[in-house]
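> could you work out the structure for the sequence below:
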Amino acid sequence: MTMFPEHNTVEPPIEERGRLTRLMARWRQDHGRKLVIALPYFWLLLLFLLPFLIVFKISLAEMARAVPPYTDLISWVDDRLDISLNLANYLHLLSDPLYVDAYLQSLQVAAVSTLCCLLIGYPLAWAVAHSKPSTRNILLLLVILPSWTSFLIRVYAWMGILKNNGILNNFLLWLGVIDQPLVILHTNLAVYIGVVYSYLPFMVLPIYTALTRLDYSLVEASLDLGARPLKTFFSVIVPLTKGGIIAGSMLVFIPTVGEYVIPELLGGPDSIMIGRILWQEFFNNRDWPVASSVAIIMLLLLIVPIIWFHKHQSKASEGEA
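Take a look at the predicted model:
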């Protein structure tokens, strides 16, 4: 019978283990927070800054019959490094009325749609926040439920509702309100309807959250001091829920500026928004440098409200502290 010798595991002394534990705890205390903060920065670097730099590089190039269809910024010519930066694409966008009108119309559609979502979403959020606890979750589910369906299917559904022989016109004809079908589909009105319907939940939910956190003792104090309900609403309730209003407005305004599907399917030839221009330049014309320039300018336009929102949130946090 073969006997195997036992291997005794030599453990470090208790003092040594305690010192290692203290060193690890100190390292976590000194560097753990930096690592946690570094993760979202790494995420932004990978998914935002790096693609932005790639698109910006393409915007400084020229269109070429090649794969990919643009010239190189850095190349070797006669044994020397040649760097060619082309700003003609940006000058072309700023001087061509087609692109300028597309930017202005995109901002107009986004602003009007955001205002419509606010006027509809605030009363809806108020009704949900002040409903019975037993029905509140059901109302919230009804607000969120359309988002569970494919975005494209919902837009196609509105095409069936708004067309000349669609549900809306047939209903109005049955009521006798109109004598002939209304031309709604492929107009700017259809674009506003589609945008407001699609992005309304993004306005309702932040306002609902702000209303649930509202200190209603301040509202009661305002009413007890003789303020009318309308005065109390605009002087007390709206300022206290301003954070939810701004957050909802940003969630509606920013994606609406670059919207492509809704103007393409519900809008007409006059609904020229920057998303459609971007698609045409990139896929139809295969002019990647101009398309990249369009995207960069659109991104710079959207950074302005984001910075303003960030400053507002910082001031609000300092005020609460």
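> can we go C-alpha only for contacts and neighbour counts from here?
OK.
> let me see the contact set for residue 59.
By C-alpha atoms under 8 Å, 6 or more residues apart in numbering, the contact set of residue 59 is 86, 89, 288, 289, 290, 291, 292, 293, 296.
> mind running it again at 10 Å?
By C-alpha atoms under 10 Å, 6 or more residues apart in numbering, the contact set of residue 59 is 53, 70, 85-90, 287-296.
> what do you get for residue 214?
Per C-alpha under 10 Å, 6+ apart, neighbours of residue 214: 208, 236, 237, 240, 241.
> Three-state assignment for it, please.
For residue 214, the assignment made with DSSP: H, G, I helix; E, B strand; the rest coil gives coil.
> how near is it to residue 271?
Between residue 214 and residue 271 the distance is 40 Å, computed by C-alpha to C-alpha, to the nearest Å.
> please provide the structure for the following sequence as well, for comparison with the first:
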Amino acid sequence: MLNPQPPLEKPSQPWLGLSILLGPPGLWLFLLLVLPTLIIVELSLVPNIHPGEVVNPSGLDNYFRVFDAINLRVLGRSLLFASGSTLLCLLLGFPVAYWIAQMSPPRWRNLLLLGFILPLWTSSLLRTYAWITILRPTGLLNTILTSLGLPALELLNRTPAVFIGMAYSYLPYMVLILYASLEKLDRELLEASADLGANPLETFWKVTIPQTFPGIAAASLLVFISGLGDFVDPELLGGASSMTISRLIYNQFLGASRNWGFGSALSTVLIVAVSVAIALLIKYGDRESI
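So this is what the prediction gives:
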């Protein structure tokens, strides 16, 4: 009779292996993420501090200034751009993702998805300048419209141009995440809904949407988070009238204002807003799609 093998002994110091494994990335995150964030929070408590001055936290004046009427308009414009581009990406991306996941030939799906990923291989700055070339008064779009006898459109340096640029930038993310959710759609439930007499619209709202809601939430929150901090598209396509919170923060640190305390308070508010959005993404999003 064979003697049973003795059970494997557990390492006496399991924390040592974890420290060796997680120590370097943990140190990296602390130095480049946690520590700078703490410095920003400290600077946000110093009113009217400029480069080179002594840091002496003394109150919440900078945070009170965030809620001035002019700054609230800037924050509201940032929320408008982020939510509007999210809605536009959802309206454009859902039909495309549904067609690729459920109706396109299986052998072409990877190629179709690659077509949506290709724009991400180029710089976002180059893509935005391409839209400037298309939307400017003498650009490609107006050239085509005037050649067809239609009136030219004034889009550049206006809000519609910002929505166009942001939707173009974030549409691939929306399509990819929705595709991952729609690919798992249970077709038997769709067939059962049709057998029970539901029309396509009722099936869509009562079967498709509930099944894919986590993917919709994940894609929408990801686009919203990215749009809330977008700097390039509003700055280059919207002009001076499209001031966003990202541009306002830039002005406090690198522009003429040079008020690091107020810029840090704005940054802290933006960090908190993004953190709340990420918490919602973790809670309601489809973890297998993100």
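> can you calculate the TM-score here?
Taking TM-score structural alignment, normalised by the length of structure 2 as the basis, the two superposed chains have a TM-score of 0.88; 280 aligned residues with a C-alpha RMSD of 2.6 Å.
> which residue ranges of structure 2 form helices?
Taking DSSP state H, the helices of structure 2 run over residues 14-29, 35-43, 61-66, 69-98, 106-117, 124-135, 140-147, 159-182, 187-195, 200-203, 209-228, 232-238, 245-254, 260-284.
> ok, the residue lying closest to residue 63 of structure 1 once chain neighbours are set aside - how many residues close by?
Closest residue to residue 63 of structure 1 apart from its sequence neighbours, by C-alpha to C-alpha, 6 or more residues apart in numbering: residue 70 at 4.4 Å. A count of nearby residues for residue 70 of structure 1, using other C-alpha atoms under 10 Å, gives 19.
> now do residue 60 of structure 2
The number of residues near residue 60 of structure 2, taken as other C-alpha under 10 Å, comes to 13.
> what is the equivalent residue in structure 1 for it?
Applying TM-score structural alignment, one finds that residue 60 of structure 2 aligns to residue 87 in structure 1.
> residue 140 of structure 2 too?
Alignment note (TM-score structural alignment): residue 140 of structure 2 maps to residue 167 of structure 1.
> OK, contacts around its match?
Residues in contact with residue 167 of structure 1 (C-alpha under 10 Å, 6+ apart) are 158, 159, 160, 161, 173.
> check residue 289 of structure 1 too.
Counted by C-alpha under 10 Å, 6+ apart, residue 289 of structure 1 has contacts 55-64, 69-71, 86, 88-90, 281-282, 295.
> with residue 213 of structure 1 instead?
Counted by C-alpha under 10 Å, 6+ apart, residue 213 of structure 1 has contacts 129, 207, 240, 241.
> and the closest residue to residue 225 of structure 2 other than its chain neighbours, how far is that from residue 200 of structure 2?
Take residue 225 of structure 2 and drop its neighbours on the chain: the residue closest to it by C-alpha to C-alpha, 6+ apart is residue 274, 6.0 Å away. Distance from residue 274 of structure 2 to residue 200 of structure 2, counting by C-alpha to C-alpha: 37 Å.
> can you check residue 50 of structure 2 too?
Separation of residue 50 of structure 2 from residue 200 of structure 2 (C-alpha to C-alpha) stands at 61 Å.
> who's more crowded, these two?
A count of neighbours by other C-alpha under 10 Å puts residue 50 above the other of residue 50 of structure 2 and residue 200, at 17 against 13.
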